[in-house]
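Chemist: Just to be clear, the model below is a prediction. Sequence and coordinates:
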Amino acid sequence: MGTVILLRHARSEANNSGVLAGRTPNVGLDATGRDQAAALVERLAGVELAGLVHSPLLRCEQTVEPLARARGIPPIVDDALCEVDYGDWTGRELGALQQEELWQAIQSRPSAVRFPSGERLSHVQHRAVEAVRGYDSKFATADGSPPVWLLCSHGDVIKSILADALGQHLDLFQRLVVDPASISIVRYTELRPFVLRLNDSGDGLGAVLPTRGTGGTDATVGGGAGPTDTGQE
């Protein structure tokens, strides 16, 4: 059993648009996101990685690219780690979506939610956790020592993996925060997972200070834009 570094993609061009990008193609990183991706090389210096896996969407590919190049590790692309299929909600403004009856269900009982013409959040968790468990075995080292590997995906996908690791019902996963370019770490063992780190952006305690758009009770679908901006993935 090994340790997975769960990396949410760096800040994207859509993060401050107020629109739910979802699986919209060709949504890349903005200037801040490119800086965040480049900084990962130094942030993870000294951590030997057995492998890199990422969602097929462009923003995840661009986030991992500098690290993959620096380490000489060809990344694996896996659809099981793709963004939630938000169906008919894709491309719509968040302000309008907050008026939908389904929005409150997402806040209070996400395990029961299926997005219109899209995906169930319970299915998202199942596919993502299955992928994590599979790669944890795949990257096992020849000498039997526990591997450390990196997975780059999206806010709600990573939150669902963390909820499973915490033994937390999916209906409580909105209590978790996963910002762009943040790192969360889970070590898997035969008995139970251990959550070693959560939403670490490497920014010290400044990230916990109240900022514009914070303080509400609703969780942003997709994970939001981080502590300095409002918006959507």
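Modeler: Yep, that arrived.

Chemist: hey, let's count contacts and neighbours off CA atoms from now on
Modeler: OK.

Chemist: immediately after whichever helix or strand Val157 is part of, which helix or strand?
Modeler: For Val157, the host element (DSSP states H and E) is helix 155-165. Using DSSP H and E, the helix or strand that follows helix 155-165 in sequence is strand 183-188.

Chemist: how far is the helix holding Val157 from where the chain is centred?
Modeler: Computed by C-alpha atoms, centre = their mean, to the nearest Å, the chain-centroid distance of helix 155-165 equals 7 Å.

Chemist: So which residues of the chain form helices?
Modeler: Secondary structure of the chain, counting by DSSP state H: helices at 31-43, 58-71, 94-97, 101-108, 121-138, 155-165.

Chemist: In TSV: these, plus mean neighbour count and distance to Leu172.
Modeler: Conversion of the helices of the chain to TSV gives the following (neighbours: other C-alpha atoms under 10 Å; distance: least, C-alpha to C-alpha, whole Å):
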stretch	mean neighbour count	distance to Leu172
helix 31-43	17	28
helix 58-71	20	26
helix 94-97	14	21
helix 101-108	16	8
helix 121-138	18	12
helix 155-165	24	8
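
Chemist: Can you convert those into a markdown table and add a column each for distance to Asp200?
Modeler: Listed next are the helices of the chain as a markdown table, based on distance: least, C-alpha to C-alpha, whole Å:
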| stretch | distance to Asp200 |
| --- | --- |
| helix 31-43 | 11 |
| helix 58-71 | 16 |
| helix 94-97 | 26 |
| helix 101-108 | 23 |
| helix 121-138 | 20 |
| helix 155-165 | 13 |
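
Chemist: Among these, which comes closest to Ser145?
Modeler: helix 121-138 (11.6 Å; C-alpha to C-alpha).

Chemist: let's bring in a second one:
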Amino acid sequence: MPTLLLVRHGRSTANTAGILAGWTPGVDLDDTGRTQAAGLAARLADIPLVQAVSSPLERCRQTLQPLLDARPELDPPAVDERLGECHYGEWTGRPLSELAGEPLWRTVQDHAAAAAFPGGESLRELSHRTVTAVREWNDKIAAEHGPDSVWIACSHGDVIKAVIADALGLHLDHFQRISVEPCSVTAIRYTPLRPFVLRVGDTGSLASLAPRPDAPAAGGDAVVGGDTGAS
């Protein structure tokens, strides 16, 4: 099955302001975020990509744009609302420092599977829609481009953490243990037996993720003792 490169959008104006943006329109990358997005293309220079998918929100599409400019062979990204930010409902647009005083905050932190945002969605619903989207895209890309293909999707922090938790077999209550920085790349290779989490929140070089003919675990078996890595 294909390898997914899951990118969190670059730093946004809401990130620097400490605001929970959610689906608020007009939230763009800040200067640092634009620099991070420009660097993403170079970090992925050695990785062949067959498909780009994006959350519909501006900050994700802005993050992918420099990569698309450098890869004219890539079609414009497919936009999938299921990879959009969590619907935070009445929490949307409020300062994080203020939200930390809400009774629901502790549930979100300690028992995410029970957390539902007033007027929005639950974290269980977020997990279901995002994991479903990723696995459906994997099937589609495998059918169209083959099992060794690599695709990229740009999304949001809680979305990515939910997908990682699913790939690791973690209960959703533990997804707050995962950290993904702005413009970081998480790499997950899906196989018929299990996903392999290759990177989590990586902000450095990604060259070793390029497909190689001697890649282990093509059939889903883990290498006992650990694989040899790229030569």
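Modeler: Yep, it's here. As the structure is a prediction and not an experimental result, all values here were calculated from the model.

Chemist: Show the contacting residues for the counterpart of Gly202 of structure 1 in structure 2.
Modeler: With TM-score structural alignment as the matching criterion, the partner of Gly202 of structure 1 in structure 2 is Gly204. Residues counted as contacts of Gly204 of structure 2 (C-alpha atoms under 8 Å, 6 or more residues apart in numbering) are Arg43.

Chemist: How about Ile160 of structure 2?
Modeler: Neighbours of Ile160 of structure 2 in contact, by C-alpha under 8 Å, 6+ apart: Leu6, Arg8, Val180.

Chemist: and Glu190 of structure 1, how many neighbours does it have?
Modeler: The burial count assigned to Glu190 of structure 1 is 6, neighbours taken as other C-alpha atoms under 10 Å.

Chemist: now it: how far from His54 of structure 1?
Modeler: For Glu190 of structure 1, the distance to His54 of structure 1 (C-alpha to C-alpha, to the nearest Å) stands at 25 Å.

Chemist: repeat for Asn199 of structure 1
Modeler: From Asn199 of structure 1 to His54 of structure 1 the distance is 18 Å (C-alpha to C-alpha).

Chemist: out of the two, which sits in the more crowded spot?
Modeler: Counted by other C-alpha under 10 Å, Asn199 of structure 1 and His54 do not tie: His54 has more neighbours, with 28 against 19.

Chemist: Chain neighbours aside, what residue packs nearest to the more buried one?
Modeler: Cys152 (4.6 Å; C-alpha to C-alpha, 6 or more residues apart in numbering).

Chemist: Alignment lookup: that neighbour to structure 2.
Modeler: Match for Cys152 of structure 1 (TM-score structural alignment): Cys154.

Chemist: Was I right to think that match contacts Ala37?
Modeler: No - using C-alpha atoms under 8 Å, Cys154 of structure 2 is not in contact with Ala37, being 11.0 Å away.

Chemist: Check the contact lists of the two and give me the overlap.
Modeler: His9, Thr63, Leu64.

Chemist: which residues are in contact with stretch 182-194 of structure 1?
Modeler: So stretch 182-194 of structure 1 is contacted by 1-10, 162, 165-166, 195-202 (C-alpha under 8 Å, 6+ apart).

Chemist: circling back: distance of the match of Cys152 of structure 1 relative to Gly119 of structure 2?
Modeler: Distance, Cys154 of structure 2 to Gly119 of structure 2, by C-alpha to C-alpha: 25 Å.

Chemist: Look at the two and report which has more neighbours.
Modeler: Cys154 (29 against 12).

Chemist: what's the nearest residue to the counterpart of Arg120 of structure 1 in structure 2 if we skip its chain neighbours?
Modeler: Counting by TM-score structural alignment, Arg120 of structure 1 corresponds to Ser122 in structure 2. Leaving aside its sequence neighbours, Ser122 of structure 2 sits nearest to Ala116 (C-alpha to C-alpha, 6+ apart; 3.7 Å).

Chemist: Would you confirm that the one you found contacts Leu123?
Modeler: Yes - applying C-alpha under 8 Å, one finds Ala116 of structure 2 in contact with Leu123, separated by 6.3 Å.
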